[in-house]
Each structure stands twice: as C-alpha cells, then as structure tokens.
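1. this one's structure only:
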C-alpha cells in the first residue's frame, strides 16, 4: 500500500473514573465519569459524508455525568428485565445475535426507556438515555484540557470525523469494512455484532462509540440544529410531530447515533444522525445509559 494512503488512527490516553452498579444475578454495569466541558457539535460542510441535518455547528456546554462504559449487554438486559414492570413488558432475550457480552439489540426506544425506568427504581438513582449532545460529546472523547482542534472554514473549530482521527478500519471498529471512509482501504465485514469492549476505548474510557450497534438517544428528531439547546439537554419537539404514518396515526421518531455492524464507515462518524421510528425494532439497534450527577 502507498504510504500516503495508510489511514491515520490517533489514540489519546485518558484517566477514566467510574463506579460499578450491581444488578440482579450479580451482573454488573460499569459507569464512566464524563467531565463537564464545551465542544462544537455537528459537522462542517467540508467533512466527507456529512449532511445539512448535522448543521449549523454550534457550541454546547455539557454538565458532568456518568456514561455506560459499554453498550448495554444481553446479560445486563436480562438482569433488568427480571425487575418489576414500570410501564411495559420486556422480552428477556430479544437479540438476534446471542452472547452474554454482546450488545442487546432488536429493542425499540420504548424498550430502552423501560430498561432505564426499571434500573432507576432498583438502584434509587436516575438512569436515562443520553441527549444527542451528551452522546456526541462522549463519543468525541473531549479530554481536559481539550484535544487539539483543526482550524478551518474561517474561525470555526473542526474536529476529526471519528474519535480515532480522520478514519477508522475494521481492526478498530465493527462496521461493514467493504465501505471504507476517506483513504482507508476496504476491510472485513463481520456481518454480526461483537462482544462489547473488543476494540480500543476513546480518551474518556468509552468503548464501541463507533459501530457495533446504533445507540438510542432521548431526543426527538429535528431536521437540523436550528434552535437546538446549547446546554446539553434532551431536545424534544413541540409542534413537529412527525411525518411517518401508519394505521395508528403519526409516529414519533427518535435519534440513533454511532452506526452499526451492518453499515458504512461514514454512518459511524461522530456527527452522524439517524432518525428512526421509536417503536420499531432492528438487529442493529441498541443503547447505553446515562446517570446524571445531582
């Protein structure tokens, strides 16, 4: 391979602080401390594969919180599914690809919300889905002091598309390697999920923020960032109830982030946004949880 075509993968060392939540059946859930900070959310027009729904770029200030070190696993899902119902029933084993340490998938946004509600009742701590801003901030792995920014497009701050750097490879992320990004070569398509934590973590100590399974966020879908909150909060629609219909009327669309095992590298970018009907299931959709600091 031409040396100029070798993809550059950047790693930054960080010191992760965390706590461990004990679930039923001695299953554990590791939560990583994410420090407060500010970052520029979204992608510039110059970023390959970006679209207008990732703009306008805007500065967001995020409060400190705890984030799941891994995507919620099937073992964790099963443990919480045994807890008393809050609003709806949960299947104990919904996933297509079986494995205690593989991420749970084939769950709806409402299923993920029920998981958080049961977990909150059990632990007496608040658990919820991340906001889009919390998710992107956690994905990018903004260390303190912040990682160096690239400068471009006038005075705008531009981050690399991935927390690894300018691109990814299947050696670092579980995605469809037949569809690379930038100058990266084609690579392996595993065609299934992998155990969480199989690849390198970002500077915050979070694993699989790119690929493996999509991750549900708490926000409603908005077609761009016009009017988006700048405090890292969950952004809910007021009068934008949504344009997908079925026999039950209008559907609510929520946000998925991070890409998955089945998709192209460009769909795994830190800024990529995927609207998805909240009640729908897919073997590429999972989640991780947030525990806010109070």
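-> Ah, there it is. Quick caveat: nothing in here was measured; it's all calculated off a predicted structure. Numbers count the residues shown, from 1 in each chain.

2. switch to C-alpha atoms for all contacts and neighbour counts from now on
-> Fine.

3. mind listing what residue 63 touches?
-> Residue 63 makes contact with 35, 36, 37, 231, 232, according to Cα atoms under 8 Å, 6 or more residues apart in numbering.

4. Pick the one among those residues closest to residue 166.
-> residue 37 (22.6 Å; Cα to Cα).

5. Wait, the closest one touches residue 61, no?
-> Yes - at 5.7 Å, residue 37 counts as touching residue 61 under the criterion of Cα atoms under 8 Å.

6. higher neighbour count, these two?
-> The neighbour count for residue 37 versus residue 61, taken as other Cα atoms under 10 Å, is higher for residue 61 (19 against 16).

7. any idea how far that one lies from residue 255?
-> Distance of residue 61 to residue 255, computed by Cα to Cα, to the nearest Å: 20 Å.

8. Could you do residue 40 as well?
-> 19 Å.

9. Comparing these two, which shows the higher neighbour count?
-> The neighbour count for residue 40 versus residue 255, taken as other Cα under 10 Å, is higher for residue 255 (22 against 19).

10. Nearest residue to the more buried one in space, please, no chain neighbours.
-> Excluding the flanking residues, the one nearest residue 255 by Cα to Cα, 6 or more residues apart in numbering is residue 275, at 4.9 Å.

11. what about the one you found, helix or strand, and which?
-> Residue 275 is located in strand 274-277, with elements delineated by DSSP states H and E.

12. Please name every helix or strand in contact with that strand.
-> Packing partners of strand 274-277 (3 or more Cα pairs under 8 Å, 6 or more residues apart in numbering; DSSP states H and E): strand 253-257.

13. what's the strand it packs on in contact with?
-> 109, 132, 135, 214-221, 242, 268, 270, 272-278, 285.

14. and here's the other structure:
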C-alpha cells in the first residue's frame, strides 16, 4: 500500500533485543477504511523491522555469509516489505478515519516463523534433490522453482534471527542453484532439453509468434532449425501470424565445431528486445537428423562439421555493419542451364522507400520476414534459354545477353525447366525476395551495388544499351545487374501498395499486370536518372509485353 496515499506515518520503534531480552515491536498506520489502516500498519512494521535489522547487521558475523553479503542499500530494498507473521492488530475509528496498530511480539510470532521456515526448508531440500539428478528435463524446472523459495526463506530467517532464534546456516544458496542450472544447460544432448531451456521463461506469455530462424555458418541445419522451431512453438502459446501476436521470438542458429549455438530474443510488438535466451546444443543432439546439403546429395550433420568456434552471432534485428562477401555465400551451378545460384539467408527487413524519395507505390515501408532461398546470380541469358527451350528467345542476340520475353513465355520456360530438372524446383522471384537480395539481405542501401550512389560505369542504365549479363561488378552477395540492364518480371501481381500482404513471405496474387523490378525500362526514357534503378523502385506492366527479363529462384532444400 502506498504510504503517501494513505497519509500516515508515525511509529513507535522498540529494538527486538535489549540486553539479550526479547521484546515486542509495534508500528501504526491510518487509512480511509480498516483494511487500508491495517495494511498501512503492517507495511510500516515491515519497513521498521528492516531498518532495525539494517542498523545491526553491518556489525554482525552473518555479514560474511551469503545470505547477508549484499550492500546496505540492496539489503534494505529487499527487506522493506518483510513477511509479517502473528502480529496483533488493534483498530480504532475517529471522524471517518481508521487508526491501526500492528504489534509483533517475539513470544507469539517466533514459533510461527520457525514453523514456516521448517516447511520452506523441506520444500527447498526436495527441489534441490530433484535438481541434482542427471535428467535436465526434470532438474532444471525444479531448480528454478527453488529460487523464489530460497528468497522467501532468507527473509523469514532474517526476521527470526532478530527475534532471537538460533538458526543453522543454509547450505543451499542462490549461487549453488544457478551453478547447477548452468551445468545442466551446458551442451544439452537432446532437442527436448534445449527447447525447454529456451521456452521455460516464456511459456506463460500470451500470443507469442516464433519467426523462422536465421541460419549462420551453414545451410546444413535448415531441417534441424525447422524441427527445433516447431517444437519450441509447441511449448508456447503461439499464434499463427505475427499480426496477431503480443510478443515475437526471433532467433539465430550458428553451427560451430562445438555444436549449434541457438539464441532467441523476445520482443514486444514495437520490436523492442525485452529478454534474450541462448543455449549451445551438443553435436549428439542433431547427429541423427537427415538434412539435404546440396540438390543431389544427402548427408548427416556430424560433430566434425566445423566453423570458426569464435564466430559471432548475428540476429534478425542486429544486421552486420559490413555485408558478407561473395565467397561467404554458398553457391550452386545448375547442370541444365549452366547458371550459377547463391544461397540467400532468410531474415527480416524493412521493405519499401526507406529513404523517402520514391514513387507513391513504394512509400509504404513495412516489415517483411523471408525464408531462405537460392537466387540466380544473373538474369536468364539467351544461352540458358536455348538449353531449355531448344532455341534462343530472340534472333540475332548474343548468347550472353539477357532474354526479353513476355510473362507467359517466362512461365513456360520455368515449367519446362522443372520438367527436365529431376528433383529441383524453380520459380520466378517474388517482389520481396528481389528487394531483399538487391539490398544485400535488407541493408539500408539505395542501389544494387550495395551503395547509396551509382554511376553509368557501374550499371547499364540511361544512354548505355542493354549489356551482356554480369558485365558490371556484383554486389557483396555475388549478384549482378540488380540496378540496370533489363527490368525483371516478378511473381507478384501489381497493387498500388503491398501494405495488406502477409508479413511472412508476402506474395500479391491479385492486381492489374505484374510487378517489374530492376529499372531497365528507363533505358528507353529520355532523362533517365539513377533514382529509377533504386532497390525499392517498382514498375507495372501488362503480361503481354515482351521487353523484360527474369531472374530465377531455386527452392531451398
């Protein structure tokens, strides 16, 4: 009860022990009702007990014990609302105000404190016994449940000692409990234990959404990450969409020589991080999972899988200040078309005109989350088209020039490519995937070269004619021609705003025409400027027009 609101406070304070004799202690409070007055008196009594304890404890032998090793200010804050047992309450009323006197007498109260201490000591001992077993699934919750019991027990013992009781020193301490929890959490051998470690602090939260994790260091843990995310979500009160959530869990997984490091951050709906949890999973926990590491071979993750053990974690919300170089991105070459693909790690980014300088249809900046995917490093060229369709898309065009086709022609090409590529699946890139790759994983940059500036010597635009694919330097992901050359078909139908699309893997399936990305259409316009080829710039076109190219996405296995 707030003492200022109650408008009290005077008290009579008598030390508990005078010349070795136990005496009583009382405090007084007032309020607008008898309940308020009683609560005020008990609160004041608790506070004055703490003050009395504080005045004596610095000279006490117990100061060297763990129960009393806090600073004076810390101890006082902890004991300012001590549990009061067996106090006598007297209440009087005058002119609509109530006056309560709370009196604590050692002869009456001490037996109650000793009884409660015995009960809590047994509860603490039982929790500790369970916490010493080797099964972390049972041990960890028991140890965590022991911490509040120990806190309450210490407060009761504090009062009992100053009521004159002689109590043995506790052998179970906060340090011993936390050390045991840390020992059990270190390198758990099963997914179930790791899930419990991460889920336990958040299992009572309402409306949690668990985002697909960011994978660091190796694509090999893709399937493992999916299994872990599913089991983690099953332990929480999860909702199916981020928009329905009150809390968000964003995680990243890093495979190292020691195992898999898993880190999750709990955020509120504003994106503010509230808590973080992490666990390092031992290799034995995922040795048995069959995961695909390439389109043609399956392998198992083993403890010999090695990445720099000192590699740092990077989360969905903490983007690295420097982009990864092309050599750090896994690559794959399609044996049918000869086209190279780069693996794009999924994650979160702000899609749209983040610099406030674009057209109305890109002004709506929104949060988007993407799964990982593979994307072709270049636009489809004439040679790749001919390998699939049996003839080039255009006559008199060099084999390395990008094709210029209608949307229907692009879809026929992909259909046939899927038919002749056993075990593979290809499709058009979505608008969100295109912008994410153009901006090197959602970095806040304007152009496809990873910078905020671009020149005619870095990209095919303005007076420069369409060039062979890969003629200019790639971005840090090893991807070419995102700013300039031909505009590229995307899988999205055109809408003036993408604000109403899902946050996870958005795809517009209704609208007039399709979205183009890449800016190459400005080659035909007088006065073309670099702003037309920004990563967020959008164009609309009828599906029957045949002057646009395509970039392919390969399903992430």
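-> On my side now, so go ahead. Quantities reported herein were computed from a predicted structural model and do not represent experimental measurements.

15. returning to that earlier point: now restrict the contacts of residue 63 of the first structure to buried residues only.
-> Neighbour counting with 16 or more other Cα atoms under 10 Å marks 35, 37, 232 as buried within the contacts of residue 63 of the first structure.

16. Which ones among those lie within strands?
-> If you go by DSSP state E, these have residue 37 in strands.

17. Can you tell me which of the contacts of residue 63 of the first structure is closest to residue 69 of the first structure?
-> For the contacts of residue 63 of the first structure, the nearest to residue 69 of the first structure is residue 35 (14.1 Å; Cα to Cα).

18. quick one: contacts for the aligned residue in the second structure for that closest one?
-> In the second structure, residue 35 of the first structure lines up with residue 345, judged by TM-score structural alignment. Residue 345 of the second structure is in contact with 214, 215, 371, 372, 373, 441, counting by Cα under 8 Å, 6+ apart.

19. still contacting in the first structure, which of the residues you listed?
-> Using both residues aligned by TM-score structural alignment, their matches' Cα atoms under 8 Å, the first structure keeps these contacts from the contacts of residue 345 of the second structure: 371, 372, 373.

20. What lines up with residue 410 of the second structure in the first structure?
-> Matched to the first structure by TM-score structural alignment, residue 410 of the second structure sits across from residue 112.

21. Tell me which residues touch the residue nearest to its match when sequence neighbours are not counted, please.
-> Leaving aside its chain neighbours, residue 112 of the first structure sits nearest to residue 287 (7.1 Å; criterion: Cα to Cα, 6+ apart). Taking Cα under 8 Å, 6+ apart, we find residue 287 of the first structure in contact with 71, 72, 104, 112, 129, 213, 214, 215, 216, 217.

22. What span of the first structure is the helix or strand hosting residue 119 of the second structure aligned with?
-> Secondary structure assigned from DSSP H and E places residue 119 of the second structure in helix 106-131. Counting by TM-score structural alignment, helix 106-131 of the second structure pairs with no residue of the first structure.

23. re the thing from before, closest to residue 192 of the first structure out of the contacts of residue 287 of the first structure?
-> When the contacts of residue 287 of the first structure are compared for distance to residue 192 of the first structure (Cα to Cα), residue 213 wins out at 9.6 Å.

24. The residue nearest to the closest one when sequence neighbours are not counted: neighbouring residues, count only.
-> Once flanking residues are discounted, residue 213 of the first structure sits nearest to residue 260: 4.2 Å by Cα to Cα, 6+ apart. Using other Cα under 10 Å as the criterion, residue 260 of the first structure is surrounded by 29 other residues.

25. Ok, residue 457 of the second structure next?
-> 10.

26. SS state for it?
-> coil (DSSP: H, G, I helix; E, B strand; the rest coil).

27. Kindly provide the distance from it to residue 471 of the second structure.
-> Counting by Cα to Cα, the gap from residue 457 of the second structure to residue 471 of the second structure is 10 Å.

28. likewise residue 393 of the second structure?
-> 20 Å.

29. all strands for the stretch 101-250 of the second structure, in order.
-> Listed in chain order, the strands of the stretch 101-250 of the second structure (DSSP state E, counting those that start in this stretch) span 208-210, 214-216, 247-256.

30. now these as TSV including distance to residue 422 of the second structure?
-> Formatted as TSV, those follow (distance: least, Cα to Cα, whole Å):
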stretch	distance to residue 422 of the second structure
strand 208-210	33
strand 214-216	27
strand 247-256	30
